[in-house]
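Student: coords below, sequence missing:
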């Protein structure tokens, strides 16, 4: 079994993002393979710690992935402020005698440095085309935990656990390893909080993470963090606004200052995304103007909505509303250009992470979240059949079956984009549905 088959069999997906199946991403040829170690979402601390704790495994997994795609160079993007992590990585690259292939590129401490297209530009100075992917400019991108999982897959280990940061308005921020399918409430309680009635949880980072609708859900492969905040925190209130509330706010308060556009990371890369035009088109019922703002190019980094806008309105939500309308009409954006260049003003408009954290009202929570040795042993796990981009996994077990940790329990549908799923504990299958496989620990 070659590495690509092992990665597919192990169910490796993008850790911390949308969960794109890694075996599909690596089934390509590229000039560069890039490691996304930026972890630019405020308060999250997973990747920076994994790179310090498991440098050899991450480097080996990254190198193997680079060889697989035929890359000429494998470059690890890490923020320059993580000096100790960079020192460790460079020492281990040399010790493994991989310095001719693998290197470390120091990134600025800005948001969103971890956006794939921003990362590609920062490292290679190539601009991914509108509506394109890094492969369009000869790059494949994986993040630190994904590289670790690629290494584990090469050793025959399936993805049965993930690393999660718990931060925010908590007695103690921390990072821990969690079996896939563990109840979220069990993970949240490690923060020292038992009753969450007065709190709201952000599922992921404070910029792109949505409000967690169901505190009784379960952990998936792609979960990266939970931010616990008072339910009246300004960030929670802003994220909780409905489409109707956002539309009213945009109509009442938009100044057409175009700061949402001028600081947009994709606009600064040369793309023709212009949220201020989208808002103007929606406010005045001019569909062609809203379409002309090209909302389908939005990566939903939320910078416009949570930092750039001086009036505190909802440019990103306007993009989402316009995008939804255009999709319902069957409209699909088609680029008119083939080559793109970053705008001359870009270097002066990058947003420092510290300023962003302050604007979000999170400065007092911007603390270390050290890796802990907490051992989770849930009595029951609920393994979601869809923890990735693509079709849900097809269950291959039945109620009453005995399964072991790492055993395949759901396969990729034939001729479909998807990922396999595995049991995260030794136990007995108690329920099988199209959405979950429930396993009770023996």
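Tutor: On my side now, so go ahead. Note that this is a predicted model, so its numbers are computed, not measured.

Student: hey, let's count contacts and neighbours off CA atoms from now on
Tutor: Fine.

Student: are we agreed that residue 176 is in a helix?
Tutor: No. Residue 176: not assigned to a helix; according to DSSP: H, G, I helix; E, B strand; the rest coil it is strand.

Student: that one touches residue 371, doesn't it?
Tutor: Yes. Counting by CA atoms under 8 Å, residue 176 does reach residue 371; the two are 5.6 Å apart.

Student: got a list of what residue 384 touches?
Tutor: In this structure, residue 384 makes contact with 181, 220, 435-437, judged by CA atoms under 8 Å, 6 or more residues apart in numbering.

Student: in terms of secondary structure, what does the helix or strand encompassing residue 356 contact?
Tutor: Using DSSP states H and E, residue 356 sits within helix 353-360. Packing partners of helix 353-360 (3 or more CA pairs under 8 Å, 6 or more residues apart in numbering; DSSP states H and E): strand 110-111.

Student: okay, now the one to match up with it:
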């Protein structure tokens, strides 16, 4: 591993906009184009906008550092054109090698395949990776963290939007390991009796009722919703309920497939066909869902019957993997079609989507940016915050640590990154996470 990639691994830099893929491995390539994903297409989140506005210099420098290493001659920052303040903040700082792609306010503008197509006109090969066509995509927060890593500052905070049923929505950089309860307390607490927390955005986020869960490097939003809200109800369905609804209500209208963003790009995905696995466990039907990216538009927007095509696709993909029946990348590529001629006319506007999700009322509220927050009394830093092997704890109970100290090192023989103390204090527990009692 080169010194630069080692620096990223040691600093704990992972993808902040998705599944947490270690960035040192993502940048271990040679490509022509680096894309910074600032599209932020999940409704109600604005953490990427705050990062680009308040750490604009770090973003540009991070892009230049990454571009120099991977040999890219072109850098592109994808931002929705509605975010004028962000665009105007960045414009004066742009070198000739970096430009801004102003995007429409549609969902899922931030999907990697969608963003690459809009920025370059190229498509990632089905079952392949962006680097196969000479492109690397990283969330803007990941690229900012690349810059800070180059100055020997590890990842100990994450930018998070706290919104929904709270007294005062806000966006702030919060210490990794802070509990959801502490993050929500900064927003003045919850304003309803029975609630759930959506981790991430209302489209692709997951639901929990555990307020003691800790923030991780991948945390982007905590959306507090009433337990009987439409989003909460859909996300809390069991697999059995999803299958039962598919069997009783799906009339094969085809709206899920007609509006599927990946299908419109020509990828071999057909949610309508996959829905038939609820009736007949046929591998051919299941294979029609293998290329699903999980954007959830079919479930949350397209389906007139209120069933859950995305979950059925997810279950089908799981079954294919377990039975080792998934198509190879070559087989998927052989089934790829041309981009649908009506694709430009089938985008779903964010405002209309929020109305369907029944979260539009939250959109009009002011989301305050908080530069200073009160440090929590303790943090719980999970050792598994990324794709790959969990980090290995190197501290013990009773040990004092300073903010930024390494508390868990990367596994040397596999994909892994280090973890660091987000507060100064005493280690009080070490198991699957390192719990630190703050000195504050």
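Tutor: Everything's here; your move. Here the structure is a predicted model, which means the values were calculated and not measured.

Student: TM value for the aligned chains?
Tutor: After superposition, the two chains reach a TM-score (TM-score structural alignment, normalised by the length of the second structure) of 0.95; 434 aligned residues with a CA RMSD of 1.6 Å.

Student: just to revisit the earlier point, how about the helix holding residue 356 of the first structure, aligned to which bit of the second structure?
Tutor: Counting by TM-score structural alignment, helix 353-360 of the first structure lines up with residues 350-357 of the second structure.

Student: let's verify residue 4 of the first structure: helix, strand, or coil?
Tutor: helix.

Student: right, I mislabeled it, should have said residue 437 of the second structure
Tutor: Assignment for residue 437 of the second structure (three-state DSSP): strand.

Student: thought it was touching residue 429?
Tutor: No. Contact criterion CA under 8 Å: residue 437 of the second structure and residue 429 do not qualify, at 9.2 Å.

Student: what about the two, which has more around it?
Tutor: Legend: neighbour count by other CA atoms under 10 Å for residue 437 of the second structure and residue 429, higher for residue 437 (20 against 16).

Student: please tell me how far the counterpart of the more buried one in the first structure sits from residue 425 of the first structure.
Tutor: Correspondence of residue 437 of the second structure to the first structure, assessed by TM-score structural alignment: residue 440. Distance, residue 440 of the first structure to residue 425 of the first structure, using CA to CA, to the nearest Å: 8 Å.

Student: how many neighbours does residue 272 of the second structure have?
Tutor: For residue 272 of the second structure, using other CA under 10 Å, the count is 23.

Student: typed the wrong thing, it's residue 345 of the second structure
Tutor: So residue 345 of the second structure, with other CA under 10 Å, has 8 neighbours.

Student: could you pull out the strands for the stretch 201-350 of the first structure?
Tutor: In the stretch 201-350 of the first structure, the segments counted as strands under DSSP state E, counting those that start in this stretch are 225-230.

Student: mind checking what residue 242 of the first structure lines up with in the second structure?
Tutor: Using TM-score structural alignment, residue 242 of the first structure pairs with residue 238 in the second structure.

Student: and for residue 191 of the first structure?
Tutor: In the second structure, residue 191 of the first structure lands on residue 187 (TM-score structural alignment).

Student: and if you look at residue 395 of the first structure?
Tutor: By TM-score structural alignment, residue 395 of the first structure lines up with residue 393.

Student: for residue 151 of the first structure, same thing?
Tutor: Checking TM-score structural alignment: residue 151 of the first structure goes with residue 147.

Student: kind regards, and thank you for your time.
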